[in-house]
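**Student:** Give me a 3D structure for the following:
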Amino acid sequence: MSRPEIAVTGIGMVTPAGTDTPSTWQAVCAGTPTATTLAQLAGMPVDFGCTIPDFQPDLVLGRRTAYRLDRATQLILAAADEALRDAGLDSRTWDGNRVAVVIGGSLNGAQTWETQYQRLRDHGPRHVSALLIPMIVPSTPAGEIALAHQVTGPSLVTATACASGATAIVTARDLLLSDQCDIAITGGTESSITPFISTGFAQLGVLSARADDPARASRPFDQTRDGFVMAEAAAALILERAHHAAARGRRPRALLAGSGSTTDAHHPTAPHPQGHGAKQAMRNALADAGLTHHDIAHVNSHGTSTVLNDAVEAEAIRTVLPSGPMVTSAKGALGHSLAAAGAVEAALTVLSLEHDLIPPTVNLDSPDPGFDLNFVTKAAAGQRIDAALSNSFGFGGHNVVLAFRTP
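**Tutor:** From the prediction side, this is the model:
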């Protein structure tokens, strides 16, 4: 029996470029950078990042719900709500036992950890919130989506550092293929731009130091790149078997045709210098999707703007995809949203397939001459796209590649 096709039927995004999918897509295609100096990071080694200033959780979720949730959970709840509306699904009418929730997370609860510790330090135990533990438990984002939409099937959070959102999508696909659910709400979330976490990344030497010009600090694949810019975001995708979507009259926005996941087993934070794991993940995704390098017109790259990661990824793309697909990185515009990045970029890849349009890599003014890739710069590029890859790589050597194609 042939394997069923997996359809993407809904998308929801809350990013520094907008509080929904249309506004995010418009800003990313326009090449609008979002990094700015942040008051909460005043006095820190790096005092800028990409936040979502227009997100109002009290209005979006209701005051009582917003009050008891960490911001990372607030963001993914909003993204999931949009994705469900986009898919034409109403949780009041479905069989919750046939629905799954799989969300990628890494530093979920970071804002709550930091603020509540400050209360303990400055005012004593009585001032620590009674909601502290449910706010910071890593599984909370998935659990809260399940609670909001009466999902009684599988629910879990995946953690593979900056590949977590992509790992969640792979896991959700597996649940659908094994017939453990008919609908999967999946994606990733992150909101950890705090003094403590930002300082930790700065101490690792992976953040850009361009405090004099934050908007131009994230420079994926540029020869002057000096590190990534922290961001917050959430993105949700609704996955269904294609015949299930067709039975309720929904045409897929795209098909999740395949995936590849590997581990470098090389270093706690640095990628394998020859990119063996990244290359194999890309090859595995192609094989799983039944595609060749000739089929891939576009790669939505991980493209962090760090010296090592960009070099390794560029070599991997050039080796595995010698036909020269058009390459972009959303992190020039949106910054690096860690666990959410793979989900945000998967959603953008689906939109590129839909619109035959590839957003530019913001701030890529002087591509590193050693990379020899077909980068999209300056302006969005119109291009017929029948199949595309979305790359996600994370600390710990996690490599996840998603293959999408048109229906």
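**Student:** Could you use CA atoms for every contact and neighbour count after this?
**Tutor:** OK.
**Student:** Surely A217 touches T224?
**Tutor:** No - look at A217 against T224 with C-alpha atoms under 8 Å: they stay out of range, at 9.7 Å.
**Student:** which one of these two has more residues nearby?
**Tutor:** Neighbour count, other C-alpha atoms under 10 Å: between A217 and T224, A217 has more, with 30 against 17.
**Student:** Leaving out the residues flanking it, which one is nearest to that one?
**Tutor:** R210 (5.4 Å; C-alpha to C-alpha, 6 or more residues apart in numbering).
**Student:** I have a second one here; can you model it like the first so I can compare?
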Amino acid sequence: MTPIAIRAFSATTALGRGIEAQREALLARRSGLRRNDFGPPGEDGAPLPCWIGRVDGLEAMPLPPQFARWECRNNRLAWLALQQDDLLATLADLVERHGAERVAVVIGTSTSSIGETEQAYTRLATGADGTSAFATDIARPIVHTVHATGDFIQHATGLRGPCITVATACSSSAKVFAQAARLIDAGLADAALVGGVDTMCGSVLYGFNSLQLVSTQPCRPFDEARDGLSLGEAGGFALLERAGDDEAGLQLRGYGESSDAHHMSTPHPQGLGAQYAMADALARAGIDAAQVGYLNLHGTATPANDSIEAAAVNALFPATLHASSTKGWTGHTLGAAGIVESVFALLALHHGELPGILNSDAPDPACGGQIRFDNARAEIDYAMNNSFGFGGNNCSLVFGRA
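**Tutor:** Alright, predicted model coming up:
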């Protein structure tokens, strides 16, 4: 594929706001996970017993008044994340070069603003005729759709290019890179604001718990005693532009996608979809597996996911690869995992600081030699990110230097 330049990138997670907060926590091996303090409570009146990666301060950060139509927790986090790392200033430069109608918006999410819809149903108002309706202050139609955050970001930034929401569960904000690359390659845009935002809500906490996927302790990716994930929330963005013929900087060099459709919530037992996505990304980048220096794994810390992903990685990569899951730092941020962990891969590529795995200390012998628990330092030429979603919806990305 034609390389796509990455002009800026940022993430806001339980570790803090912006890329320096992420980098500092990764280097210090400081987790952002905490005991669950997010409602609604269970039948016993207590919060669900688990650990979460929560972004501090959102409750006290309403959107500016001109954006009240889009008010919700998810859009608050989107707005906060947009303020970091000079994203808006760099975006203004892109608009000046290309025009607002030539800059696309591609946003990934899994639950969007469903937390606001949950509140609306708990506050149903009954009219004189006995019918129920959303209370007036929360009856804002755009907020109760999966496109709520994409629509908000387009209006908040003034961009007028194609505006697309990708909702493919946990691969959502990895697939935004592929979607944007296709838009640029097809001549429908010259640049794109891509990203992902997902926030905590009852549907997330109790939905994953009903699948028996949530651990009562901090998640332990690739540990032989792992027993489930820790949920998190996050927002992040990257600015992409058609690359010039002779320039330096970080680039999207390849993407790979697959849909193995094996099961609604269980990966293919041989990890075929994961292998296809990774192989497709490598082929599109025009590199061999041995050239990849760091791979950020999907690594949810559920028993099935980790062993199957490790087998897929072992089938393609040499044991010299440094591969790790960073969900012990942030929790599984669902539709935002793709952008957050792409930011981690870009930081590894830029600084040569390769994160390991938090909370895990007993490597699962069923996993390959690529899995690394300790941080490391190494100058690398290529970094990858894996993001795999329910229903076998998989995406792998390859990043490199110009």
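**Student:** Just name whatever secondary elements the longest helix anywhere in structure 1 is in contact with.
**Tutor:** Scanning structure 1 for the helix with the most residues, using DSSP state H, yields helix 71-87. Where contact means 3 or more C-alpha pairs under 8 Å, 6 or more residues apart in numbering; DSSP states H and E, helix 71-87 of structure 1 is packed against strand 6-14, helix 57-61, helix 140-149, strand 183-190, strand 233-241.
**Student:** thought S301 of structure 1 was touching N391?
**Tutor:** Yes - with contact defined as C-alpha under 8 Å, S301 of structure 1 and N391 form a contacting pair (5.1 Å).
**Student:** still on that earlier bit, how about the helix or strand following the longest helix of structure 1, aligned to which bit of structure 2?
**Tutor:** Next in sequence after helix 71-87 of structure 1, counting helices and strands by DSSP states H and E, comes strand 99-104. Counting by TM-score structural alignment, strand 99-104 of structure 1 lines up with residues 103-108 of structure 2.
**Student:** what about that stretch, how far off from structure 1?
**Tutor:** Compared with structure 1 after fitting, stretch 103-108 of structure 2 has a mean deviation of 0.3 Å; criterion: mean C-alpha distance after the TM-score superposition for structure 1.
**Student:** tell me the secondary structure for G187 of structure 2?
**Tutor:** With DSSP: H, G, I helix; E, B strand; the rest coil as the basis, G187 of structure 2 sits in coil.
**Student:** what's the matching residue for it over in structure 1?
**Tutor:** Under TM-score structural alignment, G187 of structure 2 pairs with D179 in structure 1.
**Student:** Show me which residues of the longest helix of structure 1 are buried.
**Tutor:** For helix 71-87 of structure 1, the buried set under the neighbour-count rule, 16 or more other C-alpha atoms under 10 Å, comprises 71-84, 86-87.
**Student:** how about the helices in the stretch 251-400 of structure 1?
**Tutor:** Taking DSSP state H, counting those that start in this stretch as the test, the helices found in the stretch 251-400 of structure 1 are 276-289, 307-320, 331-334, 341-355.
**Student:** what's the distance between the residue nearest the centre of structure 1 and G205 of structure 1?
**Tutor:** With distances taken as C-alpha atoms, centre = their mean, the residue of structure 1 nearest its centroid is A341 (2.4 Å). For A341 of structure 1, the distance to G205 of structure 1 equals 20 Å [C-alpha to C-alpha, to the nearest Å].
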